[in-house]
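K.L.:
sharing a model that was predicted from the sequence below.
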Amino acid sequence: MRLCLADGQGLWSEITMRARDALRFAEDEAVVALIKAASVER
């Protein structure tokens, strides 16, 4: 399956945008989990 260059770039920017959002969300979840774990230990 071949995409023209413009479609490829649009698709790539869409993928990187979604990946950044997913990473940001995962980081937030990890921070929340760490805070919960730390508060339980006290």
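P.N.:
Done, it's in.
K.L.:
C-alpha from now on. contacts and neighbour counts both.
P.N.:
Fine.
K.L.:
for the residue of the chain positioned farthest from its centre, give its distance to Ala22.
P.N.:
Here the chain reaches farthest from its C-alpha mean at Arg42, the gap being 30.8 Å by Cα atoms, centre = their mean. Using Cα to Cα, to the nearest Å, Arg42 is found at 31 Å from Ala22.
K.L.:
ditto for Gly8
P.N.:
The gap separating Gly8 from Ala22 is 21 Å, by Cα to Cα.
K.L.:
let's bring in a second one:
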Amino acid sequence: MLVAVYVWTGKNVMFSYFVHAAKNLLAVVLIYAIPPQLLGG
């Protein structure tokens, strides 16, 4: 039982970390992609 809880928690932590990293990556892409378009570049 304890092992199952540990594995379940571990998966949730990894999923949360993946989502957080994906959001950061998307933010970086938008930051570098949008300004040139707005400036007409």
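P.N.:
Cool, got the structure. Small disclaimer: the values here were computed from a predicted structure and weren't measured.
K.L.:
TM value for the aligned chains?
P.N.:
The TM-score (TM-score structural alignment, normalised by the length of the second structure) is 0.82; 38 aligned residues with a Cα RMSD of 0.8 Å.
K.L.:
what about stretch 12-26 of the first structure, distance to the chain center?
P.N.:
4 Å (Cα atoms, centre = their mean, to the nearest Å).
K.L.:
give the contact list for the residue in the first structure that Ser16 of the second structure lines up against.
P.N.:
Counting by TM-score structural alignment, Ser16 of the second structure lines up with Arg20 in the first structure. Under the criterion of Cα atoms under 8 Å, 6 or more residues apart in numbering, Arg20 of the first structure has no contact partners.
K.L.:
roughly how far does Arg20 of the first structure sit from Ala33 of the first structure?
P.N.:
20 Å.
K.L.:
Glu41 of the first structure now?
P.N.:
According to Cα to Cα, Glu41 of the first structure stands 12 Å off from Ala33 of the first structure.
K.L.:
out of the two, which sits in the busier spot?
P.N.:
In this view Glu41 of the first structure and Ala33 are compared by other Cα atoms under 10 Å, and Ala33 has more residues nearby, 12 against 7.
K.L.:
so which strand or helix has the more buried one?
P.N.:
Assigned by DSSP states H and E, Ala33 of the first structure belongs to helix 5-41.
K.L.:
now that helix: buried residues?
P.N.:
When burial is assessed from 16 or more other Cα atoms under 10 Å, helix 5-41 of the first structure yields no buried residues.
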